[in-house]
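Q: Got a predicted structure plus its sequence, pasted below:
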Amino acid sequence: SQQVDRFARGLDGFFAGEESLNEMNKSYVRLRIGGRWIESGSYEDESDIKFRLHLPATKERYKLIIENNTEEDENLDEKNRPSFIGTQESGRDSVSAAIQRVQQRGRYWKTSSRLGIKGGAPLDPFVRFTAKRRWSAAQEWNVPYNFRLSYFHSDGYKAISRLSFERSLDNALFFKAKTNVAWTQERDTLETAQTFSIFQHLKYNRGIDYKIGILGESLSHHVINAYFISAHYRQLAYQDWLYINIIPELNYPRELDYESIASISIRLEVIFKH
């Protein structure tokens, strides 16, 4: 299972999704340039920039973290659909500064707590608690779990959990089934996302993530908001910091009676880590 865990972490790091960046204990800057073409003929510019500064850049228990667009700013669409970036805050309203403490609890659980302030007028104080661990099942399966509870003065409590089942299929294929459940006090609604992925390793510098997903929410009863099918091709184009992303997708939203919408996203991505 340690081999499965290393394979999973390597894939998450290569595809550099939001969850991978959020869990990375490093400073980084990521610039994405490009957008999405939709079959109706419209184009959506999805260029954005995201940064995080960890001080000190060592394994100290306490860290100062300065970043823009915190984890709580991302909905489940953004966390699970590689073609969808969504609307990002800009300027000082998106920047936060926090003190983080990380603890190892026993052999398996790792927790972190964060106390900080998000920019804007007025300032928005917040607190966040995160717990995560991994299980092994029958040697072939790796089962990571992550839970986060946060409170923002502006819009109350937010909670999200993520449970995955992962295993290698062979030297070039990797399977992941992931379940997300999120709740916000402001909306008082449960959001859900279920995805099934197969990662195909093509060469040392390129791969494809084939994904099927179901997005829903629950208020008085559970409804499916969308189904989607996507293939995320990602290639390291230069050294270790320039990537090419091509993502064709079929989306079946509830507001269109689940009729398909085809799109293709093309983005250049520059990412520097320290």
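A: All right, it came through fine.
Q: all contacts plus neighbour counts: C-alpha atoms, from now on.
A: Will do.
Q: can you give me the strands for the stretch 51-200 of the chain?
A: With DSSP state E, counting those that start in this stretch as the criterion, the stretch 51-200 of the chain has strands at 62-68, 95-105, 109-118, 124-137, 141-152, 156-168, 173-184, 189-203.
Q: export those to a markdown table and tack on distance to Glu46 and mean neighbour count?
A: As requested, these are arranged in a markdown table below (distance: least, Cα to Cα, whole Å; neighbours: other Cα atoms under 10 Å):
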| stretch | distance to Glu46 | mean neighbour count |
| --- | --- | --- |
| strand 62-68 | 16 | 20 |
| strand 95-105 | 19 | 17 |
| strand 109-118 | 23 | 18 |
| strand 124-137 | 27 | 17 |
| strand 141-152 | 27 | 19 |
| strand 156-168 | 25 | 19 |
| strand 173-184 | 24 | 19 |
| strand 189-203 | 22 | 19 |
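Q: One more to weigh against that first structure:
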Amino acid sequence: MLCCAVVLLYVPPVLARSLDADTPPPSFITRSLLSAEETRDEWSESWVDFAEGVDRYFSKEDAPPDYKNESYVKLQFKQTWEERGEIQTDVRVKAKFDLPNTQRKMKLFFSSDEASENSLEERVRSNSTGERFNRKESVSGIEISPDSEWHKWKRSARVGVKLRAPLVGFGRYRLRRPFEKWGEWTPEFLQEVWYFSDRGWGETSEFELTRPLGERMGLRYWTVLEYEDQYDFFQNVHVYSLTQGLSDRTAMEYRAGLVFSNEFQAQLTAYFVGTSYTYKLYEEWVFVTASPEVFFPKADGWNAEASFTIKLDVYFSH
């Protein structure tokens, strides 16, 4: 009887291979994605653990048991093809520390992509890359954000340095006011006053209006007025955009913008139109965006400058 049991349990190798033939091995692409996901999870876990360690070091406390740390690193690869035949490439890294315990006293911050370092035109256009984008240094410092509001205004103040040699100090004070809905519209106003030791001082005023149009569409109007003392003139932009969710993985944005300046006299200096198609390439951490755009600068006689930009965003987070 024992021999019969052994015979029944033994499966010849040839027969085993034939039984597995119905389940084909994973493809090269599948294996590559699984390997990339494992690497991404390891890097994400290391970054969050590092942020929690910094938080614990400064506060001497552990994060609340039910708290989900929102630290992340974003890698962005961008390439733009211009009508004149130029190809511009840009790589950026943006990092965020989420330090829940230190926020009760003061918040430490680190950013490797300080958006306010760029001109208004660069900040609102999708193809601000290569020669159009001046690479800036990372910044780090302390932010104080009181929990209490001041006449419905949320406040924050930053003091820090740009990480370069020699170090450049800066400070920024921000007031933000989300208003009650105006019917279907949701408005928000933001006011900043800032100072950089290598640039002098300046101010930025922003106003935004958003409105949903059904379940998958939204309308947005955004305007910014900015003054920088070293240039002694105002810049102003108006951007109108319509977003449309095509599916759970894809979305479209249609936008148009106007750029004004009073460097010589108040006048329109440029306008642009463009679209962006965003596709969730893999789960919630790899996104690809295609953005054709046409820019019309007054300095070039309003001649059209067409461009096409591909952007890949990779997120490392929990």
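A: Perfect, thanks for sending it. Only a predicted model underlies this, so the values are computations on that prediction, with no experimental measurement involved.
Q: now the strands of the stretch 51-200 of structure 1 in a markdown table, with distance to Arg234 of structure 1?
A: As requested, the strands of the stretch 51-200 of structure 1 are exported to a markdown table (distance: least, Cα to Cα, whole Å):
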| stretch | distance to Arg234 of structure 1 |
| --- | --- |
| strand 62-68 | 24 |
| strand 95-105 | 28 |
| strand 109-118 | 31 |
| strand 124-137 | 27 |
| strand 141-152 | 24 |
| strand 156-168 | 19 |
| strand 173-184 | 15 |
| strand 189-203 | 10 |
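Q: For structure 1, which helix extends over the most residues?
A: helix 2-15 (DSSP state H).
Q: hang on, the earlier thing: who wins for proximity to Arg30 of structure 1 among the strands of the stretch 51-200 of structure 1?
A: Arg30 of structure 1 lies closest to strand 62-68 among the strands of the stretch 51-200 of structure 1, at 11.1 Å (Cα to Cα).
Q: The closest one relative to strand 95-105, how many degrees between them?
A: 140 degrees (axes from the mean of the first three to the mean of the last three Cα atoms, to 10 degrees).
Q: aligned partner of Arg267 of structure 1 in structure 2?
A: Aligning on TM-score structural alignment places Arg267 of structure 1 opposite Lys311 in structure 2.
Q: What distance do you get for that match to Pro187 of structure 2?
A: 29 Å (Cα to Cα, to the nearest Å).
Q: before we move on, back to that, helix or strand for the match of Arg267 of structure 1, just tell me which one.
A: For Lys311 of structure 2, the host element (DSSP states H and E) is strand 305-317.
Q: Now do the buried residues in that strand.
A: Using 16 or more other Cα atoms under 10 Å as the test for burial, strand 305-317 of structure 2 gives 306-317.
Q: Likewise for stretch 291-306 of structure 2?
A: Buried, per 16+ other Cα under 10 Å, within stretch 291-306 of structure 2: 291-297, 306.
Q: coming back round to it: mind reading off the mean deviation between the strand holding Lys311 of structure 2 and structure 1?
A: Aligned to structure 1 and superposed, strand 305-317 of structure 2 gives a mean residue distance of 1.5 Å (mean Cα distance after the TM-score superposition for structure 1).
Q: which ones are touching the equivalent of Leu167 of structure 2 over in structure 1?
A: Using TM-score structural alignment, the equivalent of Leu167 of structure 2 in structure 1 is Leu123. Applying Cα atoms under 8 Å, 6 or more residues apart in numbering, we find Leu123 of structure 1 in contact with Ile117.
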